[in-house]
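Participant: A structural model of the following input is requested.
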Amino acid sequence: MTDLEYQDLAESALKAIETGCDRINEKTDADIDNQRTGGMITLTFSNRSQIVINLQKPLHEIWMAARAGGFHYKFDSGKWADTKGSGEFFANLSRYASEQAGQPLVFKPPA
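Facilitator: Model prediction:
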C-alpha cells in the first residue's frame, strides 16, 4: 500500500468515526464528546472515560487505546484488521465504546 492509499483509507475511517459520534449523539443519550486533532480523535464519555484513536502513518496502522487495552489495526482484505487477530476495527470500537458508555453503541465502517 502506498502512503497516499493509506492516507485516503485512514482519513475515511476517521470521518466515519466522527459521523458515527454525531449519529449516536442524535439517537441516544450517550453524549460522546469527540475531539479531533490532526490524525487523532479522542472520544470522551459521560463517565469521563476515553477512547483515543490515532493514525500511525509510518506503519500504515490505526491505533486505538480504550479501557480494554491498546490495539493496532492494518488495512487488509477491505477492512481494518487487528494485527494480533482480535477482530475488525469498527466492531471492536463498537464493543469498547458500548462498554465505556454503558449502553449498546454501533460504529460503522465507511461505505
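
Participant: drop to CA atoms for contacts and neighbour counts, all remaining ones
Facilitator: OK.

Participant: what about the strands in this protein?
Facilitator: 33-37, 40-44, 50-56, 61-66, 69-76, 79-82 (DSSP state E).

Participant: between the longest one and strand 50-56, how many degrees?
Facilitator: Angle, strand 69-76 to strand 50-56, by axes from the mean of the first three to the mean of the last three CA atoms, to 10 degrees: 40 degrees.

Participant: give the buried residues for strand 69-76.
Facilitator: Neighbour-count burial for strand 69-76, with 16 or more other CA atoms under 10 Å as criterion, is recorded at 71, 72, 73, 74, 75.

Participant: my read: the last one touches residue 87, true?
Facilitator: Going back to what we said before, that points to residue 75. No - applying CA atoms under 8 Å, one finds residue 75 not in contact with residue 87, separated by 12.0 Å.

Participant: would you do the same for the sequence below? I want to compare the two.
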Amino acid sequence: MNQTLFIEKAEALLRKVEDSDALSMADADRSGNVLTIEFDSGEQIVINIQTPTEQVWLASRVTGGFHFSWDGEAWKDSDGEDFWSVLGRAASQLSGETVTFE
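Facilitator: Modelled structure (predicted):
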C-alpha cells in the first residue's frame, strides 16, 4: 500500500471511532495522529497512527498494546484479530458495559 492510501485508511478509521455511538459513555480527544478515549474511571484507550510502519496502534492498561495493519479488507493485528474486536473488548472492560461495533 502506498503512504497516501495508508493515511486515508487510517484517518477514516480514527474518524469512525470518534463518531461511534458505541463509545457514547466516554470522552474522545484527538490531537494530531493520536486519539485518546477516556472513561469515567479515568482509564484510557489510546489509538495512534504510525505512518513509518503503516500501522495503527491501540493500547490500554487492561489489554496491552496491539499493532494493526491494513490487509486489504480490514485492520488486523499479527494474530489476525480485527481492530473493532479489540477496541470493543477494551471499551467493555474499561466502561463496565458491553460495547460492540457493527
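
Participant: TM-score of the superposed pair?
Facilitator: The TM-score (TM-score structural alignment, normalised by the length of the second structure) is 0.92; 100 aligned residues with a CA RMSD of 1.1 Å.

Participant: and residue 35 of the first structure, how far from residue 67 of the first structure?
Facilitator: 18 Å (CA to CA, to the nearest Å).

Participant: how far away from the center of its chain is the longest helix along the second structure?
Facilitator: Ranked by residue count and defined by DSSP state H, the top helix of the second structure is helix 3-19. Centroid displacement of helix 3-19 of the second structure relative to its chain, using CA atoms, centre = their mean, to the nearest Å, is 10 Å.

Participant: cool, stretch 18-31 of the second structure as well?
Facilitator: 11 Å.

Participant: before we move on, back to that, what residues does the longest helix of the second structure touch?
Facilitator: 28, 35, 47, 49, 51, 54, 56, 70 (CA atoms under 8 Å, 6 or more residues apart in numbering).

Participant: list only buried entries from these.
Facilitator: Buried among the contacts of helix 3-19 of the second structure (16+ other CA under 10 Å): 28, 35, 47, 49, 54, 56, 70.

Participant: so what corresponds to the fifth one in the first structure?
Facilitator: Right, residue 54 of the second structure. Mapped onto the first structure by TM-score structural alignment, residue 54 of the second structure lines up with residue 60.

Participant: next one: the second one
Facilitator: Residue correspondence, TM-score structural alignment: residue 35 of the second structure in this structure matches residue 41 in the first structure.
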